[in-house]
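Peer 1: Task: produce atomic coordinates for the following.
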Amino acid sequence: MAIGTLTPPASQDDIHETLLEFPDNRLLIDLCGEFDRNLAQVEHGLGVQIFRKGNHLAVIGEGEARGQAAAVLQQLYTRLEAGRSVDAGDIDGLLRLGASPDETGSRSGDQMEMFNAGALEIKTRKKTVEPRTEAQKAYVRALFEHELAFGIGPAGTGKTYLAVAVGVSMFIGGHVDRIILSRPAVEAGERLGFLPGDMKDKVDPYMQPLYDALNDFLPAKQLAKLIEEKKIEIAPLAFMRGRTLSNAFVVLDEAQNATTMQMKMFLTRLGEGSRMVITGDRSQVDLPRGVQSGLQDAERLLGAISDISFSYFTAKDVVRHPLVAKIIQAYDADATS
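Peer 2: Reported below is the predicted structural model:
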């Protein structure tokens, strides 16, 4: 892929054009995306203009932004050459790695190459998942390297999604015999007793995010069979009492809504050959006033134990709609003002 830089007339000294050549026209079409939406995402993210000229893309803008846009397009094209797809999340991940140093730290070529190489791919039956930010990469490494790991941060940062993906990957690989996913059944405005149906009907809505994640990674028929065979269990935290969870990948989601005693009970379920992941968001505690969050206590009591990993996320790690990150930042700013 050839790169050239053209300098416009002197009246536009601050605006230059970088010309990128992409030899495979079919891959270039995939790079641009339907109705050039991939190019539009890069333009919007970096404040540049991108025009297609045959098998070239012309990137027009100021120096640093233009260079970042060119690097992002090159990396996306390399992904396509390797037979991998490109979607909005992939572009967002590269834009984050290409952000200014004062926002996300250094943005070396090694970082971009590591992202593109998929060094931390998580393979499941339906899709391959890869972390998109440095915090997510560190988190995924911790999930593979530690028997007990915490993921703490705001909504949309991939804490639960990546944990379930790693669990499915380890289950498929034969490293664990089963997957156990749990959440505290704490009301956020409603009362369980007033919901219709039996206990399963009342509890299932609280477990739905876990079902959603599993449906992303396993075919529906296989998932239903594994649940029926108890190879995959999804249950409220209260159902964990008295059990020893051996040879299992265990995830406790929404752990900020576990009490101190519930957290201690859950952590002491860890058995031989198991891995345990606790995820939570300290800003979304739904416990009654005056009840201490077990997640906060666990941080305080277990933070010094070297065998336990703590991974932290911020609004910069949000991989949902870009507005989610802005909403979180607005609430965080208000809380500290």
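
Peer 1: going forward, measure contacts and count neighbours with C-alpha atoms only.
Peer 2: OK.

Peer 1: who are the neighbours in contact with Met276?
Peer 2: Met276 makes contact with Glu147, Leu148, Ala149, Phe249, Val250, Val251, Leu252, Leu270 under the criterion CA atoms under 8 Å, 6 or more residues apart in numbering.

Peer 1: export the residues you listed to CSV and tack on neighbour count and distance to Asp90?
Peer 2: Output for the contacts of Met276, formatted as CSV (neighbours: other CA atoms under 10 Å; distance: CA to CA, whole Å):
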residue, neighbour count, distance to Asp90
Glu147, 18, 29
Leu148, 21, 29
Ala149, 24, 26
Phe249, 28, 27
Val250, 28, 28
Val251, 26, 26
Leu252, 26, 27
Leu270, 21, 35
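
Peer 1: For the comparison step, fold the sequence that follows:
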Amino acid sequence: MAVKTLYFPNPRHLNQLYASRAENLGYAERILDAKLTTREDWLKVDGADETIRRIEQLFGFLNDARQQGVAIQSPDFRRFVDMVARDEAEQLAELFAKPLVITTNRKSIVPKTLGQKLYLQSLQHCSVVFGLGPAGTGKTYLAVAHAISALLRNEVERIILTRPAVEAGEALGFLPGDLREKILPYLRPLYDAMADMMSGEDVEKLTERGIIEIAPLAYMRGRTLSNAYVILDEAQNTTSEQMMMFLTRLGEGSRMIITGDTTQVDLPRSKTSGLLEVSRILHDIDGIAFHEFSGADVVRHPIVQRIIAAYDHYKNPMNANDASDV
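Peer 2: Here you go, the predicted structure:
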């Protein structure tokens, strides 16, 4: 056993690194097999040499996150601890080595939370990415931004946006208008995200030329989607069969992002959500990433974080400490 003391600029600086919660240090002790003692501006680490090295890594990465503007909350801290415990230090080092920026016609988009940074990192490296979490975390917005950026860099030839039209049972024929008008209410959030990054005229032109395609999930059946960026939004409302159908559309040179909130399933009780099922089936497949956002990643009005935390606490009383963080 060895002992090492880490020093920080001031007590406030150190407290910010573990969200000012003693239970977070307790979590690090359990997961990394260390004994941690803190007073004022120092943190004493008791443990094996390897344990001390990991704790130093952990607080080094936390400090990097703080310097890049991330306000560390309990879910962030625990995510860092888990990644260090899984020997994913290289991934964390890459995450903070250089700024992650998405460039589009209208703006440059920088991830605002640790969860968004990790999500964007997954989008850069994996062919299929699942973004799971509550409303307001940026999972759909960042997916659309990344797709548009890839199109502008000529990395893909087209963008395909799709969503299950659960409320209409995918039987859209009775609605007035052409296909685009029928499905517009279900795909409005995707249009809104695009409008923030491209002019309405550009979106219209690219849609008319088929470079941006917007269609309900039912219209994906039987196709092979090549050289495309394909986004499936509201995926919690896909059935098991629809999810498998969609994933097997992936063609050469394509990427898929599947986003959804597993607490907002609108399917009939007799139907299993394909999004809930797929994480159990594909979790260990190379080239596929599952990213889970938490209430700490919400970037809407601050009260939205507190609403999500309160609901989470109501459903999971054991998460009471996390609820009070936001």
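
Peer 1: returning to that earlier point: in strands only, show me the contacts of Met276 of structure 1.
Peer 2: Using DSSP state E, the subset of those located in strands is Leu148, Ala149, Phe249, Val250, Val251, Leu252.

Peer 1: follow-up on the earlier one: tell me the one of the contacts of Met276 of structure 1 nearest Leu76 of structure 1?
Peer 2: Leu76 of structure 1 has its nearest neighbour among the contacts of Met276 of structure 1 in Ala149, at 31.8 Å by CA to CA.

Peer 1: could you list every residue that touches the residue mapped onto Ala149 of structure 1 from structure 2?
Peer 2: The alignment partner of Ala149 of structure 1 in structure 2, by TM-score structural alignment, is Val129. Each residue near Val129 of structure 2 by CA under 8 Å, 6+ apart is listed here: Ser122, Leu123, Met256, Ile257, Ile258, Ile288, Ala289, Phe290, His291.

Peer 1: from those, which two are the most distant?
Peer 2: Greatest spatial distance in those: Met256 and His291, 13.5 Å, computed using CA to CA.

Peer 1: Just to confirm, what residue in structure 2 is aligned with Ser293 of structure 1?
Peer 2: Ser293 of structure 1 maps onto Ser273 in structure 2, by TM-score structural alignment.

Peer 1: Contacts only, for its match.
Peer 2: Gln236, Asn237, Thr238, Thr239, Ser240, Val265, Leu267.

Peer 1: Let's have these in JSON lines, adding distance to Gln116 of structure 2.
Peer 2: Formatted as JSON lines, those follow (distance: CA to CA, whole Å):
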{"residue": "Gln236", "distance to Gln116 of structure 2": "20"}
{"residue": "Asn237", "distance to Gln116 of structure 2": "23"}
{"residue": "Thr238", "distance to Gln116 of structure 2": "24"}
{"residue": "Thr239", "distance to Gln116 of structure 2": "27"}
{"residue": "Ser240", "distance to Gln116 of structure 2": "27"}
{"residue": "Val265", "distance to Gln116 of structure 2": "23"}
{"residue": "Leu267", "distance to Gln116 of structure 2": "28"}
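
Peer 1: Break down structure 1 into its helices, ranges please.
Peer 2: Using DSSP state H, the helices of structure 1 run over 25-32, 37-46, 63-81, 88-97, 101-104, 109-117, 134-145, 159-172, 199-217, 220-228, 260-267, 294-302, 322-336.
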